[in-house]
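Trainee: quick one: sequence plus predicted model below, questions after.
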Amino acid sequence: MIIDSHCHLDYEPLINDINKVLLNAKNNNISHLLTIGTGLDSSKKVFDIVEKYENIYGSIGIHPNSTTNHLADLNELLSIKKKSKKIIAFGETGLDYFYKRSEKKDQLYSFEKHIELAISEKVPVIIHTRDADEDTLSIIKKYHLKSKFLIHCFTGGLEFAKKLLELGCLISFSGIITFKKSSDLRNVVKYVPIEKMLIETDSPYLSPDPFRGKSNEPANVKIVAETVASIKQITFEEVASSTTKNFKNFFLNG
């Protein structure tokens, strides 16, 4: 069995045919999914989804690219979390200096606010980081003894990964590791201990080869697992077993 640790089931086209998406995941031995909120409306949809489907967990948050216009929504996240034990994390939050869609100061404030909410509720934080290595590390260092952090869809360099691991972070890899141009990222996969790793699709985005250009779905996390196995020269079963164990220990306390 495998777990997709990061997908967006409230996004089109997945939400339009969610029962088929979940059946396809089941047929590919995907046991559980973690669907991620990226705004207040998105997080409300995540709540509805996890309450309806037994094998789906949720995380709620405001994406860093949306913080400037939605800081007031942060306080409402806590009320959503308190309604369901199946909301098991806050995020995705973090820092994105690539697109510059939100002010840096707003992203930094939102990131820390998510962490403080997570600490109060004793759940982990799911981090999106792009072109913001130093600021991301600085904030994690500030809180790493009080909270747990997962870096989702890792695309950074080896030195960044090493520093994150030193701070106790888990690192999650997506279908990007299958892309021909991703040789440096595959070296990071080779370095990161399997005990510190999760796998994800980030669907409906980032379809792995050979499905690039098509809508992604949770079933394709199997391809990510196969690719990790090939890179690390271990069995598919080892990847599936280890990442499932890691997920349960990290989010569900074993």
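Mentor: Cool, got the structure.
Trainee: switch to C-alpha atoms for all contacts and neighbour counts from now on
Mentor: OK.
Trainee: state whether I177 is indeed within a strand.
Mentor: No. Using DSSP: H, G, I helix; E, B strand; the rest coil, the assignment for I177 is helix, not a strand.
Trainee: residues contacting it?
Mentor: S183, L185, R186, P208, V224, T227 (Cα atoms under 8 Å, 6 or more residues apart in numbering).
Trainee: just how off-centre is stretch 144-154 within its chain?
Mentor: Distance of stretch 144-154 from its chain centroid, counting by Cα atoms, centre = their mean, to the nearest Å, is 10 Å.
Trainee: report the buried residues of it.
Mentor: H144, S147, K148, F149, L150, I151, H152, C153, F154 (16 or more other Cα atoms under 10 Å).
Trainee: now, which of the residues you listed lie within strands?
Mentor: F149, L150, I151 (DSSP state E).
Trainee: helix, strand, or coil at L33?
Mentor: Under three-state DSSP, L33 comes out as strand.
Trainee: count of neighbours near it?
Mentor: The number of residues packed near L33 is 25, by other Cα atoms under 10 Å.
Trainee: any chance you could map the helices in the protein?
Mentor: Assigned by DSSP state H, the helices in the chain fall at 18-27, 40-52, 74-81, 104-121, 133-143, 158-166, 183-191, 221-232, 236-252.
Trainee: deepest in the core, which of those is it.
Mentor: Highest mean neighbour count of the helices of the chain: helix 221-232, a mean of 22 (counted as mean count of other Cα atoms under 10 Å).
Trainee: which residues touch that one?
Mentor: Helix 221-232 is contacted by residues 2-4, 28, 30, 173-175, 177-178, 186, 189-190, 199-201, 208, 235-236, 238-240 when judged by Cα under 8 Å, 6+ apart.
Trainee: distance between it and the chain's centre?
Mentor: 17 Å.
Trainee: that one vs helix 236-252, what angle?
Mentor: For helix 221-232 against helix 236-252, the angle by axes from the mean of the first three to the mean of the last three Cα atoms, to 10 degrees is 110 degrees.
Trainee: that older thread, what's the closest of the buried residues of stretch 144-154 to E195?
Mentor: E195 lies nearest to L150 out of the buried residues of stretch 144-154, by Cα to Cα, at 12.9 Å.
Trainee: surely the closest one touches L170?
Mentor: Yes. Counting by Cα atoms under 8 Å, L150 does reach L170; the two are 4.7 Å apart.
Trainee: and I115, what does it touch?
Mentor: F90, V125, Y143, S147.
Trainee: could you measure from it over to V239?
Mentor: Counting by Cα to Cα, to the nearest Å, the separation of I115 from V239 is 29 Å.
Trainee: the structure to be compared is supplied as follows:
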Amino acid sequence: MFQEIHSTTNAVDAAAFVDTHCHLDDDSFASDLDAVMDRSRELGVSRWINVGFNPDRWQPSIDLADRFPGMSFMLGVHPGDARRWSDTVHADLKELMERVPPVAIGEIGLDFYRGETNVEQQVMAFQSQLDLALERGLPAAIHMRSAESLVLEVIKSRYKTPPLLFHSYDGSDELTGWILANDAYVGVGGLATRTKSHHIHKQLRRFPLDRLLLETDSPYLVPNGFKHRRNTPESIPRIAAFVATLLDTEAGLIASQTTRNAERFFERLPPP
């Protein structure tokens, strides 16, 4: 498939893309991040949202935004770090967001993929951060792995939720229905490009274009056909081309529409 659509990425309008979820403070980028950023700009990626997903990654994410024009950040505590959630961490996150506002809270949610048993801790951290997003007037990026039913239960039990983005979407018919009914968004990245991701392809075809965002989750989730073992924002045009083929539309339309979607969802997104 990618051999057939690769040429369409060359026609995509320059500076059209936003990578809405990446981890460019990861150690794998320590030696060549400037070069990675330059190459992604050449391919039309002009904005990036780095995810500070635990207290150790908050300041590095903020520092990246100071270092690179077009870079912004979200802050939160990943469910894999829920054991670190406490009143002190809550207060620290709240104080930091007041001082240096992020574009979103994230990534937050629930993850039981490796058999985690700290259900109460994860739910408490998730609920508290949803409350914090509402308090700060911010959207939230949801991480969900082997936890869909409980994520839905938590969300449905709330009187109100912030605007929600389901990162690296791989949900069911039920969750897709909830997202469509509640004006939430979904992130599309490397996982969706894999040939065995038939269930994701089925769900993505149900969404209108104005509910889709592009992401890489760099350095993770390398897309099908990407020549590097480490994912980078350079793969965004490839993901856009895949989505265009899947939805039988033009890659340029995917670029422009997903950028408008990002600007609408992340109201504090900086200019390119």
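Mentor: In hand now; what should we look at? If you're wondering where the values come from, they're calculated on a predicted model, not measured in any experiment.
Trainee: got a TM-score for the two of them?
Mentor: In this superposition the chains share a TM-score of 0.93, using TM-score structural alignment, normalised by the length of the first structure; 253 aligned residues with a Cα RMSD of 1.8 Å.
Trainee: Y113 of the second structure maps to what in the first structure?
Mentor: Superposed on the first structure with TM-score structural alignment, Y113 of the second structure falls opposite F98.
Trainee: got a list of what the closest residue to that match other than its chain neighbours touches?
Mentor: Sequence neighbours aside, D131 is the residue nearest to F98 of the first structure in space, at 5.7 Å (criterion: Cα to Cα, 6 or more residues apart in numbering). Neighbouring residues of D131 of the first structure by Cα under 8 Å, 6+ apart: D96, Y97, F98.
Trainee: give me that answer again for 10 Å
Mentor: D131 of the first structure makes contact with L95, D96, Y97, F98, Y99, T155, G156 under the criterion Cα atoms under 10 Å, 6 or more residues apart in numbering.
Trainee: show the buried residues in those residues.
Mentor: Buried members of the contacts of D131 of the first structure, counted by 16+ other Cα under 10 Å: L95, D96, Y97, T155, G156.
Trainee: out of those, which is nearest to N65 of the first structure?
Mentor: Checking those one by one against N65 of the first structure (Cα to Cα), the nearest turns out to be D96, at 6.6 Å.
Trainee: output the ones in strands among the buried residues of stretch 144-154 of the first structure as a markdown table; include the columns distance to H70 of the first structure.
Mentor: Listed next are those as a markdown table, based on distance: Cα to Cα, whole Å:
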| residue | distance to H70 of the first structure |
| --- | --- |
| F149 | 23 |
| L150 | 23 |
| I151 | 22 |
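Trainee: ok, so of these, who is nearest A72 of the first structure?
Mentor: Within those, proximity to A72 of the first structure (Cα to Cα) peaks at F149, which comes in at 23.7 Å.
Trainee: give me the aligned partner of the closest one over in the second structure.
Mentor: Counting by TM-score structural alignment, the partner of F149 of the first structure is L164.
Trainee: do I have it right that that match meets V151?
Mentor: No. Counting by Cα atoms under 10 Å, L164 of the second structure stays clear of V151, with 11.9 Å between them.
Trainee: list the residues that contact both of those two?
Mentor: Residues touching both L164 of the second structure and V151 (Cα under 10 Å, 6+ apart) are I142.
Trainee: contacting residues for S138 of the first structure?
Mentor: By Cα under 10 Å, 6+ apart, S138 of the first structure lies in contact with H144.
Trainee: just the one 4 residues further on next, same as before
Mentor: The contact partners of K142 of the first structure, by Cα under 10 Å, 6+ apart, come to E112.
Trainee: from S72 of the second structure, how far off is the residue nearest to the spatial centre of the second structure?
Mentor: Nearest to the mean C-alpha position of the second structure, by Cα atoms, centre = their mean, lies H21 at 3.6 Å. Per Cα to Cα, H21 of the second structure is found 10 Å from S72 of the second structure.
Trainee: need the residues touching each of these two.
Mentor: Between them, H21 of the second structure and S72 share the contacting residues W48, I49, N50, V51, judged by Cα under 10 Å, 6+ apart.
Trainee: assess the claim that the third one and D217 are in contact.
Mentor: Yes. Shown here, N50 of the second structure and D217 form a contact pair, counting by Cα under 10 Å, at 9.1 Å.
Trainee: so between the two, which is more surrounded?
Mentor: Set N50 of the second structure next to D217 and count neighbours by other Cα under 10 Å: N50 wins out with 30 against 27.
Trainee: give the equivalent position in the first structure for that one.
Mentor: Residue correspondence to the first structure (TM-score structural alignment): N50 of the second structure is matched to T35.
Trainee: could you do H21 of the second structure as well?
Mentor: By TM-score structural alignment, H21 of the second structure lines up with H6 in the first structure.
Trainee: ok, that match - contacts?
Mentor: Here H6 of the first structure is in contact with 33-36, 57-59, 92, 126, 152-153, 172-174, 198-203, 218, 221 (criterion: Cα under 10 Å, 6+ apart).
Trainee: and these, which of them are buried?
Mentor: 33-36, 57-59, 92, 126, 152-153, 172-174, 198-203, 218, 221.
Trainee: against Q233 of the first structure, how distant is the match of N50 of the second structure?
Mentor: For T35 of the first structure relative to Q233 of the first structure (Cα to Cα), the value is 29 Å.
Trainee: with S66 of the first structure instead?
Mentor: With Cα to Cα as the criterion, S66 of the first structure and Q233 of the first structure are 39 Å apart.
Trainee: so for the two, which sits in the more crowded spot?
Mentor: Just comparing S66 of the first structure and Q233: by other Cα under 10 Å the higher neighbour count belongs to S66, 18 against 10.
Trainee: the more buried one maps to what in the second structure?
Mentor: Checking with TM-score structural alignment, S66 of the first structure has D81 as its match.
Trainee: for the residue nearest to its match when sequence neighbours are not counted, give its distance to D27 of the second structure.
Mentor: Nearest non-adjacent residue to D81 of the second structure, counting by Cα to Cα, 6+ apart: N54, 6.7 Å away. To D27 of the second structure, N54 of the second structure is 15 Å away according to Cα to Cα.
Trainee: what do we get in the second structure for K20 of the first structure?
Mentor: Matched by TM-score structural alignment, K20 of the first structure corresponds to A35 in the second structure.
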